[in-house]
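*Asks:* with the sequence up front, the predicted model follows.
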Amino acid sequence: MATVVVLGTLDTKGNEHNFVNEIIRNKGCDVVLIDIGVLGQPQIRPEISRKEVARAGGVEIEELVQKNDRGYAMEVMAVGATEIVRQLHKDGNLDGILALGGSGGASIATHAMQALPIGVPKLMVSTVASGDTRPYVGESDITMMYSVVDIAGINSISEKILFNAGTAIAEMAIASSTFVPRKHSRPLVSITMFGVTTPCVLQASKWLESKGYEIVVFSANGVGGRAMETLMRDGFIKASLDVTTTELADELVGGELSAGQERLEMAGRLGIPQVVSLGALDMVNFGPADTLPAHFHGRKIYKHNPNVTLMRTTEEECNQLGKIMAHKLNQAKGPVSVFIPLKGFSAIAKKGDVFYHPQADRALIDSLKESLEPHIDLVVMDTDINDPAFAEAMAKKLHELFSNNKKVGVLNYE
């Protein structure tokens, strides 16, 4: 029998959880109800109490009640719920997870959901699901369902929505508990892509697939970079072709697509073979043009579409990016090869294009060369990043590193 774990603030939403739990049970699943409320007494009895959750978070529930600090309580309960959920899954007592709540409950519940492996069914029903869900979903595979009305009573609208939610998680849990994955003998290779590096990625993917690799492409949009490195951490990815490292520019300059300070470190930390290039480091990403921060006015920008505005990186920023990349790659425990395209880092940075800026490109290249340790392989080619020869050279190098798991000498095609 499949087991669904349900997280809820039972001091305020106990009746709603009781309703959805019955739907899940009627579908043939067991339910483990976890109380993540703090202040009031639970309206229904859970399998795992708020006292147990708080203790798993390192604090007694009485202290949380006495402190009466909502923010602090949410942090503690999020940590506690995460520890309990992890253990339930480890013990084989979690085939799917569901939560109902507003912004507070969603913050606690999705924190716990994000700790579960990719592929475990996760459903969050909340009023926040129609807004910016990035803080709740992160790089996980959480499904967000908009509750339309607040989760405050069973009425003619909420009844149907909660019925759908309970049915959905039950069916997903049942399917997940009986799922038998296909045997994948091909090594999984991650590749990062942007629209302005797509030709390169497609060509490299085609070559690697012809050699028997399975390819997973990640959009270099912040969440994509984090998702890729999470899958590296979880042991899925065996080699990395990091064509598009643009997220580093957003982290440095303050764009909207940063993947965090640790981007470009996971593969090296784990010793995963990696080939890295400078894709789209000529740009920083923002939303609509009228949202561009005032201190960037006067910079070279390009309206990619009505919702995306690109800003050209400067010589100074490129100089810093070279040092940042080198610092991260120098610490890698596995084989690394860095590919530099001399004639442009993206489709809009070649000679005659809107982001053509050879001085800035050279600042990045020189900084990277000067900062890389001698043991890091360096390949310099007199092409732009989307040249088929450049793409195929990177793919061949990755195949070589993965196959031999040893470093090779510096190549220079300048």
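*Replies:* It's in.
*Asks:* use CA for all of it now, contacts and neighbours both
*Replies:* Noted.
*Asks:* the residue lying closest to Asp377 once chain neighbours are set aside in helix, strand or coil?
*Replies:* Spatial nearest neighbour of Asp377, chain neighbours left out: Ser337 (4.5 Å); criterion: C-alpha to C-alpha, 6 or more residues apart in numbering. Judged by DSSP: H, G, I helix; E, B strand; the rest coil, the three-state class of Ser337 is strand.
*Asks:* dump the residue contacts of Ser337.
*Replies:* With contacts defined as C-alpha atoms under 8 Å, 6 or more residues apart in numbering, the neighbours of Ser337 are Gln274, Val275, Val276, Ile376, Asp377, Leu378, Val379, Lys397.
*Asks:* and those residues as JSON lines, adding secondary structure, distance to Gln203 and neighbour count?
*Replies:* What follows is the contacts of Ser337, written out as JSON lines (DSSP: H, G, I helix; E, B strand; the rest coil; distance: C-alpha to C-alpha, whole Å; neighbours: other C-alpha atoms under 10 Å):
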{"residue": "Gln274", "secondary structure": "strand", "distance to Gln203": "17", "neighbour count": "29"}
{"residue": "Val275", "secondary structure": "strand", "distance to Gln203": "15", "neighbour count": "25"}
{"residue": "Val276", "secondary structure": "strand", "distance to Gln203": "16", "neighbour count": "24"}
{"residue": "Ile376", "secondary structure": "coil", "distance to Gln203": "25", "neighbour count": "21"}
{"residue": "Asp377", "secondary structure": "strand", "distance to Gln203": "22", "neighbour count": "18"}
{"residue": "Leu378", "secondary structure": "strand", "distance to Gln203": "21", "neighbour count": "22"}
{"residue": "Val379", "secondary structure": "strand", "distance to Gln203": "18", "neighbour count": "21"}
{"residue": "Lys397", "secondary structure": "helix", "distance to Gln203": "14", "neighbour count": "20"}
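*Asks:* against that first model, consider the following:
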Amino acid sequence: MPIPPTVAVIGTCDTKFEALIFLKRAVQSTAVCNAILIDIGSYDAPDLRDIDIPRSDVLREHATTVCSTPSRKKGQEIMTIALTQLLARLHSTQSIAGVIGAGGSGNTSVCTRAFRDALPIGFPKLMVSTMASGNVSHYVGESDITMMYSVVDVAGMNTILEVVLGNAADAISGMAKRSLIRADLKSSRPAIAVSTFGLTTPCVQMATQKLEELGYSVIAFHATGAGGLAMERLIREGHFVGVLDITTTELADELVGGVLTAGPRRLEAAASYGIPQVVSVGALDMVNFGPADTIPKQFQGRLFHYHNSSVTLMRTSREECSKLGQIMVEKLKGAPTNKTRVILPLRGLSGIDKDTGPFRDADADGALLHALRSGLQCPVDEFDVDINDPSFALMIAEALHELLRAEVQ
């Protein structure tokens, strides 16, 4: 008989012991998985018999000396680092096939940070949390953590919590078992990452079709902030042979203060790791905000386009476009010039920046293009079409294919 996969149940046993023991036994009762309990509490638990890895053993993973009475903030930072190192080790030795945490805001913060940093995308991760019915973006980040709202406090046991934790145990057990039999994230065909957005979709669709005809597996990332973060992470983890970064709009949100920023390291992974990439300027004509009444007051008087009831777009100015070009130049400075090409559309950066479009601003676009032309060290090609013209899509797909063929020769 094959050995059942093991799920790590993680929480603060000094305050949530009863619930965590219930969760551990619920995983074991599925007859699908084994379970181990990891204690990340601030103090020793009242009963150590059912704890497989006590807090003292977790803290030994931390490389520095641990103060006996750290502040709550410092204590959580130390425990987060220690748990991250422990989970990374357990994953590398294939000792666990899934993780599940349960608790309140403190435990959720420690667990989800460790899940993101220690475990790859695709590895089963579930967090039962009192915080899971609100904005969980700072817990999930660019990872694939599953959040489950506990409905009631994770303290003591009652009929509602039993049902919620029972469902969570069934869910993580099924995910862990499935993870052992499914294929990993890598396709039999070489994989390419592509960045996409609603207003660059025609370009992305045609480029994707062409690349698939050439024998690649194309994985698209929606440039919503989290999408860019996930793409950069998976590039660093080695999942792609090439990158077609058509839609770099998240750089504008990071610069100006929009809601879809992918953080300060967007457009850096492929350059740092020497992965062939073709880069363009898709949707850099816009900054993303939510509903119109949520736009910060400092942007009053700017040009807006109401994409839908939830999304309001603001046209980037000439100054902002010039700065975006400089940012791209700086980010691509370290990229191998023989593995990097920038391809520019001269007649519009998005579906609403083409001729007669509401965001058409040749002066602002010109400032972006000038900054790129004058600063880039890698080859730069220009085409007198808008970004969604079929000829542009085919050109950028062929350009990446040429870089990849040169890579294997």
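*Replies:* On my side now, so go ahead. As the structure is a computational prediction, the values presented were derived from the model and not from experiment.
*Asks:* need the TM-score between these chains.
*Replies:* A TM-score of 0.95 describes the superposed chains when it is computed by TM-score structural alignment, normalised by the length of the second structure; 402 aligned residues with a C-alpha RMSD of 1.7 Å.
*Asks:* which one in the second structure is aligned with the residue nearest to Asp377 of the first structure?
*Replies:* Alignment note (TM-score structural alignment): Ser337 of the first structure maps to Arg341 of the second structure.
*Asks:* so how far is Ser137 of the second structure from Ser109 of the second structure?
*Replies:* According to C-alpha to C-alpha, to the nearest Å, Ser109 of the second structure and Ser137 of the second structure sit 12 Å apart.
*Asks:* repeat for Leu20 of the second structure
*Replies:* 25 Å.
*Asks:* more neighbours: those two, which one.
*Replies:* The residue with the greater number of neighbours, taking Leu20 of the second structure and Ser137 and applying other C-alpha atoms under 10 Å, is Leu20; the counts read 29 against 11.
*Asks:* pull the contacting residues for that one.
*Replies:* Applying C-alpha under 8 Å, 6+ apart to Leu20 of the second structure gives the contacts Val9, Ile10, Gly11, Cys13, Leu37, Ala102.
*Asks:* of those, closest to Ser133 of the second structure?
*Replies:* For these, the minimum distance to Ser133 of the second structure (C-alpha to C-alpha) is 14.1 Å, reached by Ala102.
*Asks:* what strand or helix carries Lys343 of the first structure?
*Replies:* Using DSSP states H and E, Lys343 of the first structure is not contained in any helix or strand.
*Asks:* my read: it touches Lys351, true?
*Replies:* Yes: with contacts counted by C-alpha atoms under 8 Å, Lys343 of the first structure reaches Lys351, the gap being 7.4 Å.
*Asks:* between the two, which one's more packed in?
*Replies:* Here Lys343 of the first structure and Lys351 are set side by side on neighbour count (other C-alpha under 10 Å), and the busier one is Lys343, at 19 against 13.
*Asks:* excluding chain neighbours, what is closest to the more buried one?
*Replies:* In space, and not counting its chain neighbours, Lys343 of the first structure is closest to Asp384: 4.3 Å by C-alpha to C-alpha, 6+ apart.
*Asks:* count of residues packed around the one you found?
*Replies:* If we define neighbours as other C-alpha under 10 Å, then Asp384 of the first structure has 23 of them.
*Asks:* so what does it match up with in the second structure?
*Replies:* Taking TM-score structural alignment as the alignment basis, one finds that Asp384 of the first structure is matched in the second structure by Asp386.
*Asks:* nice, that's everything, thank you.
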